[in-house]
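In: got a predicted model here, sequence first, then my questions.
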Amino acid sequence: MLQPTVMTLSEVHVHVRPRGPAEFVAKDFSNVTRLGDTMVWDPAVDGILWGESRQNQSGDHGGERHLDSDEVLYLISGAFRLSIELEAGPAEIPVRAGQAVIVPQGIWHRLLVDEPCHFLYFGGGRTEIRRHI
């Protein structure tokens, strides 16, 4: 019988497969392909990748989009606005502690931090990131 493993969630991702065991994986962002003004990070997972993040300020990238699945963000504490780019134009969605938001697959988005945030993210697969704002 396997022994349960205890990890600090801020230091790892959790990979949950559709079938088979879940595992902790290192927060390794080295598998990146550069494409002009964007880059694609591929965590090489088959299933859901989730974890914890803390942000004190808005990111310095120009947004990201998830190429293989939707993303769920659950805000534990703080406040942010989810800036999204829709066909109808840009929009900002305020998110407060205790709330969750689903970011549809392929939608460019960025977190605009209003108060230091502690949140969980759930998604999977490749993420395309614009390098600069």
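Out: Okay, I see it.
In: use CA for all of it now, contacts and neighbours both
Out: Noted.
In: show me where the chain has its helices.
Out: When secondary structure is read from DSSP state H, the chain shows no helices.
In: ok, the closest residue to Gly123 other than its chain neighbours to Ile129 distance?
Out: Nearest residue to Gly123 in three dimensions, chain neighbours excluded: Glu71, at 4.4 Å (Cα to Cα, 6 or more residues apart in numbering). From Glu71 across to Ile129, the span is 14 Å (Cα to Cα, to the nearest Å).
In: try it against this one:
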Amino acid sequence: MALQWMILACVVAAEAAVAALLTVPAPRAVRAQIVGLTSLILQPFACVLPFAAFQLLDIYWKKEHRLMCTAEVCTAEERVRFEKSIFKAQRNVILCVSAFLLYWCIYRICKINKDIKSLEEVEKRIKEE
């Protein structure tokens, strides 16, 4: 199970790096190359979305079927283990949600850059006429 979360963490880190690379000011030619490459990567990168959704469902299922340790019958060790599992689940939810948000941000940034490029081409054609 830890391998799945490590893979998702690496994907989120890669998405964050790509998002940072897309938002860094760069000359037009370099930006066009970055946006083009990122647009090609976006489709295969979409496989992380169902994976993160499955992980969210897994967290929800485990939350619903977790043994509660709220009574005074629980030992201190059981209570610590219960709280630790809650914290891990919260961390993993943040990881899944950030995977969705970063993918959406990258998609929107690429789309906006492509729209700007097409509008510049339209403007250039209108000026030539």
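Out: Noted; the coordinates are in hand. Keep in mind it's a predicted model, so treat the numbers as computed, not measured.
In: so after superposing, what's the score?
Out: Taking TM-score structural alignment, normalised by the length of the second structure as the basis, the two superposed chains have a TM-score of 0.23; 56 aligned residues with a Cα RMSD of 5.3 Å.
In: the residue nearest to Gly123 of the first structure - how many residues pack around it?
Out: 22 (other Cα atoms under 10 Å).
In: swap in Leu73 of the first structure?
Out: 19.
In: cool, and the one 10 residues further on?
Out: The local packing count at Ser83 of the first structure equals 17, with neighbours defined by other Cα under 10 Å.
In: excluding its backbone neighbours, what's nearest it?
Out: Glu92 (4.4 Å).
In: wait, that neighbour touches Arg81, no?
Out: Yes: with contacts counted by Cα atoms under 8 Å, Glu92 of the first structure reaches Arg81, the gap being 5.8 Å.
In: which one's more surrounded, those two?
Out: Arg81 (18 against 15).
In: can you pull the contacts of that one?
Out: Arg81 of the first structure sits next to Glu92, Ile93, Pro94, Val95, Leu111, Leu112, Val113, Asp114 when contact means Cα atoms under 8 Å, 6 or more residues apart in numbering.
In: give me the buried subset of those.
Out: Neighbour counting by 16 or more other Cα atoms under 10 Å classes Pro94, Val95, Leu111, Leu112, Val113, Asp114 among the contacts of Arg81 of the first structure as buried.
In: separation between the fourth one and Gly78 of the first structure?
Out: From Leu112 of the first structure across to Gly78 of the first structure, the span is 11 Å (Cα to Cα).
In: how much space separates Phe80 of the first structure from Glu52 of the first structure?
Out: 15 Å.
In: more neighbours: these two, which one.
Out: Higher neighbour count among Phe80 of the first structure and Glu52: Phe80, with 24 against 20, using other Cα under 10 Å.
In: shouldn't that one be in contact with Arg96?
Out: Yes: here Phe80 of the first structure reaches Arg96: they are 6.8 Å apart, a contact under Cα under 8 Å.
In: neighbours of Ala100 of the first structure, how many?
Out: Neighbours of Ala100 of the first structure (other Cα under 10 Å): 16.
In: now Lys63 of the second structure
Out: Lys63 of the second structure: 14 surrounding residues under other Cα under 10 Å.
In: do Val12 of the first structure as well
Out: 17.
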